[in-house]
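Visitor: next input, structure requested:
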Amino acid sequence: MNLADRLRLTAERLAGRAVVTLDEAEITYGVLDLMSARVATLLDRHGIRAGDRVAIMLPNVPEFAVVYYGVLRAGAVVVPLDPLLRRREIAAYVGDCGARLLIAWHALAETAEAGTVGTGADCFFVVPEEFPRLLRGMPAERAVAPRAAGDTAVLHYTSGTTGRAKGIELTHANLGGNAAAVARMQALGVDDVVLGALPLYHSFGQTCSLNATVHSGARLTLLPRFEAGRALEVIRRDGVTVFQGVPTMYIALLDHPGASDMSLLRVCVSGGAAMPLDVLRAYETRFGCEIVEGYGLSETSPVAASNRAGPGRRAGSLGRPIKGVEMRIVDEGGRELPCGQVGEIVIRGPNVMKGYWNNPEETAAAVRDGWFHTGDLGRVDEEGFFFLVARRRDVIIRGGYTVYPREVEEVLYEHPAVRQAAVVGIPHPELGEEIAAVVTLRAPVGPEELRAFARERMAAYKYPRQIAFTDELPTSPTGKVLKRAIALSLHD
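Guide: The predicted model follows:
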């Protein structure tokens, strides 16, 4: 099997229907299939063979889909890179995986060329006006390269927020199965329009937006950079029915003065980080659209668990494992814990990665007896709904007491003046760690008032002693709040 086969099969029955759009630009299924076949020919002429790594550094533009499926069609391995990477980062990733070629957006040419110096990788630049003309000169007779289910399709590099970035090998079966599961759970069909606001280089956007759209015959309307006003404009203009985002996107929509009824959205999906309950309730009350929360990691392709719309949802939970996937809560010895007890979330199933690229030690530490150890702390209730408590590395130990940042953040979100909150531990000479919060506001409030508000609602050892205000919390390109950066700034 080859992940690109799904595009070919969908194109056979929906050739004339749009698959990817960006404002006035449109690519149909038939054209995407044809252009990806020509990209495969282009790669062949560059000496790319099955199993070779091809890095792609493209923003959310239609050409991403053309190149992505072209690389897969050639039997090569896609190595998606963040377009915001700098020279040293590009060199590290390209050098680590031994990429033969880096295909980059024309505006990134200088950085891309500097990043590949000494790596042995060639550069190819996608220029919007020239790219279609170049491909028209390529024959499209090349068949989809046969690949085994366990062959690597995509090599994702972690963001590096927990240390040195690792290459995550995801197979054709991993990605194809996960895209099919997402399409099934969200009931995606030919009449759906998915908002492509998630970065396509990331596993969330790649599987849930691009691959699930292609699997189901839907349409993906792209947003190169999320901005609430622009997103609202695209949702209304293009008749978006499915919005997949991260909590920071929903918070931005809530704060936008032009936001109004969005009941035309059939489903809103949130992932990437825990959704604050007060944000979820405010969004649903104001816009009349239910948010369905899910959970996963790049190592799980990425979706491992999800709520289902309607009665199959439990607000504040991660939902239940998706079909074919098992999840457990275990102690430090790997023993399963009873319902309600907090332990590490472990995952087993066809979505679990093949391993970390050229890193057998890290692979063996992460995947034990078939179970992927996430490093996330959670619990499960009697009905099988999982709840995220904290990342293990985010847990604060204050004077011997364990404090879960999310619990403190949920209390802060209850204050009407709080827009966003991030709670971290900072070094303390006697207590080991002290609890600190960094907050963005939608109305004026002082630190003492917020401290008093939190102190009234939780145990004395939990409320934040230090509160700082900022205009915006630092986030990754995928919208995750960067707690390490916050902790470092407070410590400094």
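Visitor: only C-alpha atoms for contact and neighbour calcs from this point on.
Guide: OK.
Visitor: for the stretch 101-250 of the chain, just list every one of the strands.
Guide: In the stretch 101-250 of the chain, the segments counted as strands under DSSP state E, counting those that start in this stretch are 101-105, 122-126, 152-157, 167-171, 193-196, 219-222, 242-245.
Visitor: want to put them side by side, so please do this one too:
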Amino acid sequence: MHHVSNRPWSKYYDLNQSNCIPDVSVYSILETAAKKYGDRTAILFEHQRISFLELKNQTDRLAAAWCELGLQKGQRIGLMLSNHPDYIISYYAAQALGLIVVQINPFYTSRELLQIVFDAEISYIVADPNAFSVIQEIKEQYTFHFIFSSQITDKDMNPLVIKLEDLKKYSDTLSGNTPMDSREEVAVLQYTGGTTGKMKGVMLTHHNLLANVIQSYTMYGEKMIPGQETVLAATPLYHVYGMTSAMNLGIYIGATLLLFKKFDADYILPFIKEYRPTFFPGVPKMYNAFVNQPSVENYGLNCLKLCSCGSAPLPVEVIKRFETLTGATIGEGFGLSEASPSTHRNPSSGVRKLGSIGIPMPGTDCLIVDERRQELPPHSVGELAIKGPQIMKGYWKNNKETKDSLQNGWLFTGDLATMDEDGYFYIVGRKKEMVIVGGFNIYPQEVEGVLYEHPDVQEAAVVGIPHKEEGEVVKAYLVPKNGCVIDLAEIRGHCYHKLARYKVPKEFEIRDSLPRNTVGKLLKRMLVQEEKEKGAIKHAKS
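Guide: Below you'll find the predicted structure:
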């Protein structure tokens, strides 16, 4: 594998600009921000303010209390929390001690939670009260050393649970963070689905995460002023995009995080009007919700000056409507968990090409390669390969998948892309059959496995189909067993019991058979093509 001989994107920045990444832990992001920005508001949550100094103080006290309880460097701690100041405090306390944070969606079912806790060998977990019932369900199969609780009242107290609130008031504070090798030591395990439906733990080092923060800041250039921004933080922080682009980047530049537990446009708009955020790292569903909110013009969204979109392509029509509404620029880009996550972005200064993912981040090399992983010329379609300081160390306890995806520092993404003569990249499809809904990856094989568990289902095929508002939704095609009548309400209930809500198919279709080739291989592309044709006919009629 050789490097790109011609890097057309190099004119936008010094390629080595982000290579001077300090050899420090992720905790240093908060440590430095507290020194620089002190009394400035770090978090604004439900009208409550926490300054940078207070955030560091609570983080250090929690870390000291955890140290006293015996939590040690290298152990895994699960964070199963919705957006809340306790997520941020727990995250940086863990980084200060050299613990490995395992990000867990608080709405996972017991089946999904068990996969992660067994694979990561989690010793401790910090959980929302709403996650307690799921943790209770797995207690016979898995035991945590300690369960820490966020936002719990005394009447909810479980004898096995330690209140985070009490630990944040611990009398001692941290006497310096734990020394570590930032390039080698893992800061976060970010679980992502595999093509087999089994989740894989992406090992992101302190160096990976810090590099991606510095790359992102470099990319935004003079449009992001340290100590003066307010970030609209509505993307879940347990998602790699929210963690890096809202939390870590926000704290790195001394921004105020206007933090929301969940995304609800009607709830958020009055806060936007009052607190006037300037930067919004969102996902397509959020942008779509804003432009379709009937009275959105009344809330002063022109306070936003810079936005980014992650996790899935954003329809050009939505970009135009949002930018007309706000006057802000949406920097389309690309990323994946294995890259901490950002790899590409349309530059804030210079040419922006709508529909492209932009140019590689500073310090990032990219190639389009053929099946033999040889470089292809511009305008060819092939697999996107990426190399840079943000690329993961590998998959946790999974050498085979690591060797398949990582070679000589190059990450082979499984995404099909093309590059134009100016060095702008375009995603054209996915080699893997992954579906992205609301910023979350869904792997059809996992959903199919759950559908096949239902006694009335003979065959199941799950695909992502185009959707006007969501971009893409999950659709399941079902063939009933002989003599059975499939009850779709029952099937939905079965899925909700076994899967997180976002993985449950939005649409179902019952068929007599599924398309297959002569050797019996399921032809999903035919199902997707049918849906596209249906959409085209519907569009033509309207």
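Visitor: go through the strands of the stretch 101-250 of structure 1 and name the closest to Glu299 of structure 1.
Guide: strand 167-171 (6.3 Å; C-alpha to C-alpha).
Visitor: check the mean deviation of that closest one from structure 2.
Guide: Superposed on structure 2, strand 167-171 of structure 1 shows a mean distance of 0.3 Å to its aligned residues (mean C-alpha distance after the TM-score superposition for structure 1).
Visitor: what range in structure 2 does that strand sit on?
Guide: Counting by TM-score structural alignment, strand 167-171 of structure 1 lines up with residues 201-205 of structure 2.
Visitor: now do the contacts for the most centrally placed residue in structure 1.
Guide: Nearest to the geometric centre of structure 1 sits Phe204, at 3.2 Å (C-alpha atoms, centre = their mean). Applying C-alpha atoms under 8 Å, 6 or more residues apart in numbering, we find Phe204 of structure 1 in contact with Leu198, Gly272, Ser298, Pro302, Val303.
Visitor: ok so, going back, mean neighbour count and distance to Glu430 of structure 1 for the strands of the stretch 101-250 of structure 1 - can I get that in a markdown table?
Guide: What follows is the strands of the stretch 101-250 of structure 1, written out as a markdown table (neighbours: other C-alpha atoms under 10 Å; distance: least, C-alpha to C-alpha, whole Å):
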| stretch | mean neighbour count | distance to Glu430 of structure 1 |
| --- | --- | --- |
| strand 101-105 | 23 | 51 |
| strand 122-126 | 18 | 54 |
| strand 152-157 | 26 | 38 |
| strand 167-171 | 26 | 39 |
| strand 193-196 | 27 | 48 |
| strand 219-222 | 28 | 51 |
| strand 242-245 | 23 | 41 |
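Visitor: reformat these as JSON lines; add distance to Ala25 of structure 1.
Guide: Shown next, in JSON lines, are the strands of the stretch 101-250 of structure 1 (distance: least, C-alpha to C-alpha, whole Å):
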{"stretch": "strand 101-105", "distance to Ala25 of structure 1": "17"}
{"stretch": "strand 122-126", "distance to Ala25 of structure 1": "16"}
{"stretch": "strand 152-157", "distance to Ala25 of structure 1": "27"}
{"stretch": "strand 167-171", "distance to Ala25 of structure 1": "31"}
{"stretch": "strand 193-196", "distance to Ala25 of structure 1": "14"}
{"stretch": "strand 219-222", "distance to Ala25 of structure 1": "10"}
{"stretch": "strand 242-245", "distance to Ala25 of structure 1": "20"}
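Visitor: quick one: which of those strands is nearest Pro360 of structure 1?
Guide: Taking C-alpha to C-alpha, strand 167-171 is the member of the strands of the stretch 101-250 of structure 1 nearest to Pro360 of structure 1, at 11.5 Å.
Visitor: who's in contact with stretch 339-348 of structure 1?
Guide: For stretch 339-348 of structure 1, contacts defined as C-alpha under 8 Å, 6+ apart pick out 304, 325-332, 337, 370-382, 389.
Visitor: please enumerate the helices of the stretch 301-450 of structure 2.
Guide: Along the stretch 301-450 of structure 2, the segments classed as helices by DSSP state H, counting those that start in this stretch run 316-326, 399-405, 444-452.
Visitor: so what touches the longest one?
Guide: Residues from elsewhere that reach helix 316-326 of structure 2 (C-alpha under 8 Å, 6+ apart): 287-288, 290-291, 297, 300-305, 328-330, 354-355.
Visitor: do the last one as well
Guide: Outside helix 444-452 of structure 2, the residues that touch it by C-alpha under 8 Å, 6+ apart are 195-198, 433-435, 457-463, 491, 495, 498-499, 503-504.
Visitor: any idea how far the helix or strand just after that helix is from the middle of the chain?
Guide: Counting by DSSP states H and E, the next helix or strand C-terminal to helix 444-452 of structure 2 is strand 457-467. Its chain's C-alpha centre and that of strand 457-467 of structure 2 lie 24 Å apart, by C-alpha atoms, centre = their mean, to the nearest Å.
Visitor: then stretch 100-117 of structure 1?
Guide: 24 Å.
Visitor: now stretch 143-158 of structure 1
Guide: 19 Å.
Visitor: how long is it from one end to the other?
Guide: 32 Å (C-alpha to C-alpha, to the nearest Å).
Visitor: can you name the residues in contact with it?
Guide: Residues outside stretch 143-158 of structure 1 that contact it (C-alpha under 8 Å, 6+ apart) are 1-5, 37, 50-51, 72-81, 93, 165-173, 202-203, 298, 354, 357.
Visitor: kindly recompute the last result at 6 Å.
Guide: Identification of contacts with stretch 143-158 of structure 1 by C-alpha atoms under 6 Å, 6 or more residues apart in numbering yields 1-2, 73-75, 77-79, 165-173.
Visitor: what of stretch 173-190 of structure 1?
Guide: Outside stretch 173-190 of structure 1, the residues that touch it by C-alpha under 6 Å, 6+ apart are Leu3, Ala149, Thr207, Asn211, Ala212, Ser216, Gly217, Ala218, Ser301, Pro350, Asn351.
Visitor: burial count for the residue opposite the fourth one in structure 2 once aligned?
Guide: It refers to Asn211 of structure 1. Under the alignment (TM-score structural alignment), Asn211 of structure 1 pairs with Asn248 of structure 2. Counted with other C-alpha atoms under 10 Å, residues neighbouring Asn248 of structure 2 total 24.
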